[in-house]
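Q: What follows is a predicted protein model with its sequence.
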Amino acid sequence: MNYNEIARETLQAIGGKENVAAAAHCATRLRLALHDESLVDQEKLDAMDSVKGTFSTGGQYQIIFGSGTVNNVFAEFSKMTGTDGMSTTDVKSAGAKNMNPLQRFVKMLSDIFVPIIPAIVAGGLLMGINNLLTAQGLFIDGQSIVEAYPNMADLAALINTFANAAFVFLPILIGFSATQRFGGNAYLGAALGMIMVHPDLLNGWGYGGALVSGEIPVWSIFGFEIEKIGYQGTVLPVLAASFILAKVELSLRKVIPSALDNLLTPLLTIFITGILTFTLVGPITRSAGNLLSDGMIWLYDTTGFIGGALFGLLYAPIVITGMHHSFIAVETQLLADIAKTGGSFIFVVATMSNVAQGAATLAVFLLTKNKKLKGTASAAGISALLGITEPAMFGVNLKLRYPFIGAIIGSAVATAYVTFFKVKAIALGAAGLPGVISIQHEGLVQYVIGMVIAIAVAFVVTIVLGKRDEKKQAVQNAA
């Protein structure tokens, strides 16, 4: 492949060097922040054999070249545009200028939660392994593995400790990431998170029981009582507290003399934010977080399979807008409070949508005679079945339209099925075929059946719509 020529053609198609605000690449895509996306010659990009697909989201215009190819194309592209050394963070920052307020809010949530997902995934998957060891009747009739083999009890206990850590100390992870995102000192954010889960406080999960019994411990300061309650496994309180901490710190740095800055700024920042957290911010946002979780559970329990079908139908369109990143905060709260919520249904919906997109793309692979499209569809379809849908959705399904319709129909039917059986995930992971390890064992069989339904319905509907599309085109050509 002539990578220099590919880069030159790409640059011409996107409006030239002057239209490029920032550029970088990830594993498969060239990521661009453009001054004016209306200058992009979409037909020219679509005609390039090396381009597997394009899409625009979150203020970025992304061109899919595929693993390996994108590195070489970017090496030439960066020389032509002077963007060598730029990172995806630079592109995100430049692209944020093209976003509306709602998109910026979603991006903020994504920036905070995406870095801590590996820790949550690790904890959740370990929780899944613990459930495999302790679930009765899953492998042995009437017994769990631990009951059948008592010498494995301590192994299960150890895994359970490892699994719970990320959720028990979640405010520390969020405090670090959120404070950094808001422009404050990330380590002060982590310290605030530590304060919120300090062992001297009443454990956050015991708050409900203490409230009923009237045994909530307090600090009594000059006749004013402050409840000594921890915030284990919470999301909204630490998000709000981290925002306040960053703003307090930045404000103090403007007024405190530089000679005293390192001494007084951290001291006052932690003290002021800590007081506000336990007296005002924490209690209000804890209630708001509980309402959010209860509302999601009520919606899930009340609307049943009809609501599930609607969610499954809309999930892929929501992904197109990038709004699905806002689900991360909700899903984290559902998993952190798993004793009450039972887990996350959002992960299950995402899986049904993803595998349906993959099945629709593989149907296109079977139908099309275009060699370039066949190559794109085969790789993208398999990728979507494994949980990565961008190449399938943006590179194939949305362009042809009928596969996307087939995919959302398959997703709706499958989501209605798994919602009817109340299937939930106990961990984050790959929302696709590998996601079985993330599912509560009671719903594992229904989860697998749901994926089969999603794949079968999406595949068949796409084939039917594709055949109809072919006939329509044949009639138009004959006319």
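A: Done, it's in. Nothing here was measured: the structure is a model prediction, and the numbers come from that model. Numbers count the residues shown, from 1 in each chain.
Q: contacts and neighbour counts: CA atoms only from here.
A: OK.
Q: Skipping adjacent residues, who's closest to Ile320 in space?
A: Thr57 (7.1 Å; CA to CA, 6 or more residues apart in numbering).
Q: is it true that the one you found touches Thr321?
A: Yes. The pair Thr57 / Thr321 is scored as a contact, 6.6 Å apart, by CA atoms under 8 Å.
Q: one step back: what about the residue nearest to Ile320, neighbour count?
A: 15 (other CA atoms under 10 Å).
Q: repeat for Gly214
A: 9.
Q: Phe222 too?
A: Neighbour number of Phe222 under other CA under 10 Å is 6.
Q: cool, and the one 3 residues further on?
A: The criterion is other CA under 10 Å. On that basis, Glu225 has 12 neighbouring residues.
Q: quick check, it in a helix?
A: No. Read with DSSP: H, G, I helix; E, B strand; the rest coil, Glu225 is strand and lies in no helix.
Q: Chain neighbours aside, what residue packs nearest to it?
A: Glu225 sits nearest to Trp219 (CA to CA, 6+ apart), 5.5 Å away.
Q: so that neighbour touches Glu227, yeah?
A: Yes. At 6.3 Å, Trp219 counts as touching Glu227 under the criterion of CA under 8 Å.
Q: Tell me which of those two has more neighbours.
A: Taking other CA under 10 Å, Trp219 and Glu227 do not tie; Glu227 has more neighbours (15 against 11).
Q: how near is the residue lying closest to the more buried one once chain neighbours are set aside to Ala210?
A: If the residues on either side of it in the chain are set aside, Glu227 comes closest to Val218, at 4.3 Å by CA to CA, 6+ apart. Going from Val218 to Ala210 by CA to CA, to the nearest Å gives 12 Å.
Q: Included below, for side-by-side comparison, is a second structure:
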Amino acid sequence: MSKDYRRIAEGILQGIGGKENLVQAAHCVTRLRLVLKDEGKVDADKLQKVELVKGHFTNAGVFQIVIGPNEVEKVYKEFVELAGVETATVSDVKEVGAKKLNPFQRLIKTFSDVFMPILPAIITAGLLMGINNLIGAEGLFIEDKSLLEAYPDLQGLWDLINTMANTAFVFLPAIVGWSAAKRFGGSEILGIVLGLLLVHPDLLNAWNYGKAAAGIEGEIPYFDILGLFQIEKVGYQGQILPVFVAAYVLSVVEKWLKKRVPNAIQLPMARRYPTSWKWFYSRL
């Protein structure tokens, strides 16, 4: 049985306080995503009685109405027409909704935007570490022995799992650099390289810094910059805040340069006008 999507859209519009209370609207796979001027004007009871509406909530300044797959697109089409607003993307709505948050909420949202995409890598690494610990745990399966001690042939498998589990944490700055650069509007590949720079093998491993500082094992090396000042050659293994801040600075500088560097020498032009670059390289 076909549904009257225009009537449903009218009911939603009345439930949110009318088109005067609407700033912007978009939709994802299952929900209408709205930015409202005043969420206090929302009539929750009226909204819940509208056909197809399965619930509603607010997240990061965006009011979301759960409708369901396929149906949401049809309701959205009628909704924007009735409200007299232009269609928008989810990103547009998120950006406008974020402006309604206070500074602390914006900071939390920024951290969430950066770390949510890398959670699968962290969770997988944690699960592998759990498996590794089970194999190496003494007395868990065999009295006074671990599986590794009882079955030496497991050593290779244990080493492999250990390497796989540690990878995400050893190169954590690179993963965060990618996600942070993407969030701040910079080049993602530059974010990865920035993260890898912070864990470069030429730098003193951060986990050995304490021993070097105490004089127990080796010394702390330095970059001597023109004899004016020195920078410690220390890596940032397992740390997130240094690369987070660095990726933000990188993105700001990159966007500033893109507005001022002539198009003729920007990398995208090499793809757009390959013949001019061949002429240039032929004369080097």
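A: On my side now, so go ahead. This is a predicted model, so every value here is computed, not measured.
Q: Kindly provide the TM-score of these chains.
A: Superposed pair, TM-score by TM-score structural alignment, normalised by the length of structure 2: 0.80. Supporting alignment: 258 aligned residues with a CA RMSD of 2.6 Å.
Q: aligned partner of Ile174 of structure 1 in structure 2?
A: By TM-score structural alignment, Ile174 of structure 1 lines up with Val176 in structure 2.
Q: That match is in contact with Ala246, isn't it?
A: No. In terms of CA under 8 Å, Val176 of structure 2 does not count as a neighbour of Ala246; the distance is 10.5 Å.
Q: Who has more neighbours out of these two?
A: Val176 (26 against 17).
Q: if I pick that one, what's in contact with it?
A: Val114, Phe115, Ile118, Ile192, Gly195, Ile240, Val243, Phe244 (CA atoms under 8 Å, 6 or more residues apart in numbering).
Q: Nearest residue to the equivalent of the last one over in structure 1 in space, please, no chain neighbours.
A: To tie it back to what came earlier, the one meant is Phe244 of structure 2. In structure 1, the residue paired with Phe244 of structure 2 is Leu239, using TM-score structural alignment. In space, and not counting its chain neighbours, Leu239 of structure 1 is closest to Ala178: 6.4 Å by CA to CA, 6+ apart.
Q: you'd agree that neighbour is in a helix?
A: Yes. Counting by three-state DSSP, Ala178 of structure 1 is part of a helix.
Q: Name all residues that make contact with it.
A: Contacts of Ala178 of structure 1 (CA under 8 Å, 6+ apart): Ile112, Ala186, Gly189, Leu239, Ser242, Phe243.
Q: any idea which element Leu32 of structure 1 lies in?
A: strand 29-34 (DSSP states H and E).
Q: all strands for the stretch 51-200 of structure 2, in order.
A: Under the criterion DSSP state E, counting those that start in this stretch, strands of the stretch 51-200 of structure 2 are mapped to 55-59, 62-66.
Q: Report all helices and strands that the first one contacts.
A: Think strand 55-59 of structure 2. Judged by 3 or more CA pairs under 8 Å, 6 or more residues apart in numbering; DSSP states H and E, the packing partners of strand 55-59 of structure 2 are strand 62-66.
Q: The last one now?
A: Here strand 62-66 of structure 2 touches strand 31-36, strand 55-59, helix 90-98, going by 3+ CA pairs under 8 Å, 6+ apart.
Q: deepest of those, which one?
A: Across those, averaging neighbours per residue (mean count of other CA atoms under 10 Å) puts strand 31-36 on top, at a mean of 24.
Q: quick revisit: any idea how far the residue nearest to Ile320 of structure 1 lies from Pro171 of structure 1?
A: 30 Å.
Q: picking up where we left off before, between the strands of the stretch 51-200 of structure 2, which gets nearest to Leu204 of structure 2?
A: Taking CA to CA, strand 55-59 is the member of the strands of the stretch 51-200 of structure 2 nearest to Leu204 of structure 2, at 42.3 Å.
Q: What span of structure 1 is the closest one aligned with?
A: Under TM-score structural alignment, the match for strand 55-59 of structure 2 is residues 53-57.
Q: so who does the residue nearest to Ser177 of structure 1 when sequence neighbours are not counted touch?
A: Using CA to CA, 6+ apart and skipping residues adjacent in sequence, the residue nearest Ser177 of structure 1 is Ile112, 5.4 Å away. Neighbour list for Ile112 of structure 1: Ile174, Ser177, Ala178, Arg181 [criterion: CA under 8 Å, 6+ apart].
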